[in-house]
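Participant: Give me coordinates for this.
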Amino acid sequence: MDNNSGADVFDLAPIAMWIEDFSGVAAQFDVWRREGVTDIRRFLRADLSRVALCASKIRVLEVNRKTLELFEAESQAHLVANIDRVFRDDMLESHINELSALFDGHKEFFGSAVNYTLSGRRLDIQLRGAVLPGHEQTLDRLLLTTEDVTEREDARRRELSNRQYAEGIFEHSPVSLWVEDFSRIRTMLEDVRAQGIVDFRVFTDVHPEFVRQCMSEIRVITVNQSTLDLFCAPDRQTLLQRLGDIFRDEMEKHFREQLVELWNNNLFHQREVVNYALDGSERYVLMQFSVLPGHEDDWSLVQVALTDITARKKAEAYLEYLGKHDVLTKLHNRAFYVDEMNRMERKPLRPVSILVIDLNGLKDTNDTLGHDAGDALLRRIGEVLNGAVTRPNHAARIGGDEFAILMPGADRAAAAAMADTIQELLKINNQFYSNAPLSIALGIATSEQGEKIEAVVRRADAAMYQQKRQFHSARQRRLAEEMGSDDHHPGEQIAALRQPAAE
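Facilitator: Below you'll find the model as predicted:
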């Protein structure tokens, strides 16, 4: 290859390249060696002005086009005239590495540094340098490359920041947080299911030792500082060694209910329980259990949050939860629903399907059996929807007896499948509550080309009300038939009114 070809390769290289003269640096090295300097790294760190002195002795001989482009320079002369704007701030610290390599006789060096474009934009660079053959003694020809790795470093910094943020939230949360491994418990539940057990509650009645065995299989991975404070533990080791003093008395009964929730695949649930601090005092806590995302199949990472409701000391974190969820049904609330609709309106992802659901008979239940019975119906419909709806879909309670499911990116078939799943879960749920069956009116709509989200909601709402009218018409017919028969007892008539509408 002739010289012109070599020059073309240098100039057209896709990475920033510099040819520099370090002979002045080599001369300075000789001065320091005569003065007895041997540990150049320590020598330079002791006084960064020595690094600056070396930097001032470097001469830029040639740069390629990529260098001018990367540093936003009009020409080599323009770049060299403003070189102090490129190499500044913490550059002296990173410059020590390459100077130390050259001082110790190495012909190549590698490292990371921060440079700046002439407009002031920060650049994270990967620096590589090599002494060109034939110039090892004088160091008057070095080839350096500066690879722009800003995007990679930004991603690394974001990852580090996010991790530190998550760790900070965990460690400094005002709520007691536990990270635990429930994988063995999941295996035990699946083993029981494989034996043909259907009614898990009856199974635990007959085999209470199974509950105790499951409790013994919980592995606590870590806890936060608020946990130590809540239970008056001096350190994590003491806390973990005395778990039996914390979870005692009624805890087995509460844990049994938690196992029932898990058996029903409710991976998020909450209940009030009583624990005990290590000084023997009671701690009334709201326990919130959640399998962490990505571990739904093995339960190897779960989070248990214990909010001290004895004095409401941990109310802040609980209120944050309530800001997006309906505590009765454990679904998202109307505020979240409105925000999510606005977000979907802004996003280009289409189609969007929406299901609007109304719980039939809630007012009648409240009026005849009381609000506790009505709340029980709402909790059950929440269990059904929580069991049917997973991300990226969201289920929300948007009114007293009205619910909505938002399905971004879902077509009509996916929406219909969701409706079928809900109906199947309703049937299963009603098997356990035959005296108070759930009945719903459900409307579905899938966005058309260019249609606003609000318009989709209106269509789903209209479809739901059509089903609602059919439900009431059927109920009125049944009422008329039952009122016309003297053979029906009044209590049977009331029970008939509470039966779900025919499909």
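Participant: alpha carbons only for contacts and neighbour counts from here, please
Facilitator: Fine.
Participant: can you pull out the strands in the stretch 51-200 of the chain?
Facilitator: 59-63, 108-116, 122-131, 142-148, 176-181 (DSSP state E, counting those that start in this stretch).
Participant: quick one, helices of the stretch 401-503 of the chain?
Facilitator: Using DSSP state H, counting those that start in this stretch, the helices found in the stretch 401-503 of the chain span residues 412-432, 453-483, 490-497.
Participant: Just put those in TSV and tack on distance to I58 and mean neighbour count.
Facilitator: As requested, these are arranged in TSV below (distance: least, C-alpha to C-alpha, whole Å; neighbours: other C-alpha atoms under 10 Å):
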stretch	distance to I58	mean neighbour count
helix 412-432	66	16
helix 453-483	63	17
helix 490-497	93	13
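Participant: Also this sequence, please, to line up against the first:
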Amino acid sequence: MTISLATGLDFEDMFDLAPVSLWMEDYSGLKLLFDQWRAEGVTDLLAFLHEDPQRLQRCSHSYKVLRVNQYTLDLFKAPDQQTLQDRLHEVFRGDMLDSIVPELLALWQGKQDFETRSVNYALDGRRLDVQIRARVLPGYEDNWSRVLVSLEDVTAEVQGTQQLRRSEQYARDLFEHSPVSLWVEDFSAVKQLLDEVRARGISDFRTFLKVHPEFVTRCMREIRVIDVNRQTLEMFGAASKPELLHNLSRVFRGEMYDSFAEQLQDLWNGKLVQQREVVNYALNGETLHIHLELSIMASHAKNWELVLLSLVDITARKKAEAYLEYLGKHDVLTQLRNRAFYMEELNRLSRKGPWPLSMVAIDMNGLKAVNDEHGHAAGDAMLRRLGEVLAKAVDDPACVARIGGDEFMVLLPATDERGALAMQERILSLLDLNNQFYPGHTIHLAMGHACGHEGASMEAVGHRADQAMYADKARFYASKELDRRSGAA
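Facilitator: The predicted structure follows:
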């Protein structure tokens, strides 16, 4: 049949010159196959096809290509229609079979047209993703011997979608599997609150927070956590994201209030990228020292709807730093303060007081003899015992330090000579109890004290305390010698 138009073009001209791939096909073989299966009692075509993959191939082979247009030949890199028909097995192959299932179901259900996506291959081997639209032509509804099919090459679109999906998955994997705790949060409500404060004419935000501390808590409650990654769950001891998000009040508490107040102050001043050290808590109550970095995404700088926070657990580092600091100011054997701390504290007190400042010099009698006769382990045990006694006897703001092998010094700010004597008596009283508890080696001490007032040389005060201690030591050994002679007599 030829349809003449005013332009002089007929149907065949329009078919051949159409700017889209057109196929005139004969589906009558498929119609007969469907009729046969219906007669055999098939009602669920999808399940029927899945039972035997060969049935899907039978459907595909039942199609007959009657004619294609020039656009189709160009698209599939075929020199002519005969070549294309002879090599259709190269065009329709691979994953194309699975993609024809939707059109088969549409025809099975009595529809005269359908639309689906499929995969074909050009004769040069290039994969083509195609959008298929087909319709049984009027007058052929009973036998499907004329079906007009159009193919649109959507390869670029599909590849773009796949690339986008891969990029999104890549970004998601980077987020989920990052070795650092990552939080995605929405600060838009916080920004609105800050804007409201500005609108009220507030310019000194720091003072505003001091006057209205509840504003910090209100802002903390307005933060919405959008997502966290796996490392976050592991760090905070949560089994799932809902468990963590429902218990944020247990994570952010205590010292976090002051840290967040500093964050708000920086945000007020326009600092959209921040880093600081904070304290959080795991769900089991364990304290976590965190290095936090906050960054409001540049694309959301106007509304703060997307904020990325990274949290690095520095608890082990903090413990190591605290231990090193402890070692720098404490004597390992006795756990008392060491000479370095003593000198630092003495300098501070000599400048600032409070006055009067008393000092008690302490030395253990007979330690060398214990080391010589019983070994240094025995001597160290006695030093540890003395450390326990002095730690219990001396309370803040006074301090006691081991400044030499068996030499100790007590600093007593705001204490006169009477207070220094009371301290010596307290030490001797606790030492007596300790000697009763450890009957093996009795600890004997030599002690002396001195008192200095504002303007006095602390070095001179310490020297007088030492002299008093040495005098006490001399009396101790003189009495021991007298006892030895009395025993010999």
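Participant: TM-score for this pair?
Facilitator: Here the TM-score for the pair of chains, by TM-score structural alignment, normalised by the length of the second structure, is 0.61; 312 aligned residues with a C-alpha RMSD of 1.7 Å.
Participant: if we can go back for a sec, comparing the strands of the stretch 51-200 of the first structure, which comes out most buried?
Facilitator: Among the strands of the stretch 51-200 of the first structure, strand 176-181 has the highest mean neighbour count (mean count of other C-alpha atoms under 10 Å), at a mean of 22.
Participant: and that one, what does it pack onto?
Facilitator: Judged by 3 or more C-alpha pairs under 8 Å, 6 or more residues apart in numbering; DSSP states H and E, strand 176-181 of the first structure is in contact with strand 219-223, helix 225-230, strand 302-308.
Participant: mean deviation of the first one from the second structure?
Facilitator: Superposing on the second structure and averaging over aligned pairs (mean C-alpha distance after the TM-score superposition for the first structure), strand 219-223 of the first structure comes out at 2.0 Å.
Participant: so that strand matches what in the second structure?
Facilitator: Strand 219-223 of the first structure corresponds to residues 224-228 of the second structure when matched by TM-score structural alignment.
Participant: One more: the last one?
Facilitator: Residues 307-313 of the second structure are the counterpart of strand 302-308 of the first structure, counting by TM-score structural alignment.
Participant: Could you pull up the average distance between that stretch and the first structure after superposition?
Facilitator: Once fitted to the first structure, stretch 307-313 of the second structure is off its aligned match by 1.2 Å on average (mean C-alpha distance after the TM-score superposition for the first structure).
Participant: Mind listing residues that contact that stretch?
Facilitator: Applying C-alpha atoms under 8 Å, 6 or more residues apart in numbering, the external contacts of stretch 307-313 of the second structure come out as 180-187, 235, 288-297.
Participant: Might you calculate how far that stretch sits from the centre of the chain?
Facilitator: 5 Å (C-alpha atoms, centre = their mean, to the nearest Å).
Participant: Surely H449 of the second structure touches F408?
Facilitator: No - counting by C-alpha atoms under 8 Å, F408 is not a contact partner of H449 of the second structure; they are 11.9 Å apart.
Participant: which residues do these two both contact?
Facilitator: In contact with both H449 of the second structure and F408: A361, using C-alpha under 8 Å, 6+ apart.
Participant: before we move on, back to that, wait, which of the helices of the stretch 401-503 of the first structure is closest to M1 of the first structure?
Facilitator: helix 412-432 (63.1 Å; C-alpha to C-alpha).
Participant: The stretch 151-300 of the second structure: helices as residue ranges?
Facilitator: Residue ranges of the helices in the stretch 151-300 of the second structure, as given by DSSP H, counting those that start in this stretch, are 155-176, 188-199, 205-211, 214-222, 230-236, 241-245, 248-251, 256-268.
Participant: Go through these and pick out the most buried.
Facilitator: Counting by mean count of other C-alpha under 10 Å, the most buried of those turns out to be helix 230-236, with a mean of 19.
Participant: Aligned to R126 of the second structure, what sits in the first structure?
Facilitator: In the first structure, R126 of the second structure lands on R121 (TM-score structural alignment).
Participant: In this structure V25 of the first structure contacts V51, no?
Facilitator: No - proximity of V25 of the first structure to V51 does not meet the contact threshold set by C-alpha under 8 Å, at 10.0 Å.
Participant: With neighbour numbers in mind, choose between these two.
Facilitator: V25 (23 against 19; other C-alpha atoms under 10 Å).
Participant: quick one: that one is in a strand?
Facilitator: No - assessed with DSSP: H, G, I helix; E, B strand; the rest coil, V25 of the first structure is helix; it does not lie in a strand.
Participant: ok, the equivalent of it over in the second structure to G270 of the second structure distance?
Facilitator: Under the alignment by TM-score structural alignment, V25 of the first structure pairs with L30 in the second structure. Note on L30 of the second structure: its distance to G270 of the second structure, by C-alpha to C-alpha, to the nearest Å, is 70 Å.
Participant: Check I226 of the second structure too.
Facilitator: Taking C-alpha to C-alpha, one finds I226 of the second structure at 23 Å from G270 of the second structure.
Participant: The two: who's more crowded?
Facilitator: Neighbour comparison, I226 of the second structure and G270: the larger count goes to I226, with 13 against 10 (by other C-alpha under 10 Å).
Participant: Please tell me I have it right and that one contacts E185.
Facilitator: Yes - I226 of the second structure is in contact with E185 according to C-alpha under 8 Å; the separation is 5.1 Å.
Participant: To which residue of the first structure is L244 of the second structure aligned?
Facilitator: By TM-score structural alignment, L244 of the second structure lines up with L239.
Participant: Tell me who's in contact with the nearest residue to that match once chain neighbours are set aside.
Facilitator: Spatial nearest neighbour of L239 of the first structure, chain neighbours left out: A233 (5.6 Å); criterion: C-alpha to C-alpha, 6 or more residues apart in numbering. Residues in contact with A233 of the first structure, defined by C-alpha under 8 Å, 6+ apart, are 239, 277-278.
Participant: now the strands for the stretch 301-450 of the second structure?
Facilitator: 307-313, 357-365, 399-402, 407-413, 444-452.
Participant: I'd like to know which of the ones you listed is closest to D13 of the second structure.
Facilitator: That would be strand 307-313 among the strands of the stretch 301-450 of the second structure, by C-alpha to C-alpha, at 60.2 Å.
Participant: if I pick the spatially most central residue of the second structure, what's in contact with it?
Facilitator: With distances taken as C-alpha atoms, centre = their mean, S181 lies nearest the centre of the second structure, 0.7 Å away. Residues near S181 of the second structure by C-alpha under 8 Å, 6+ apart: 228-232, 235, 310-312.
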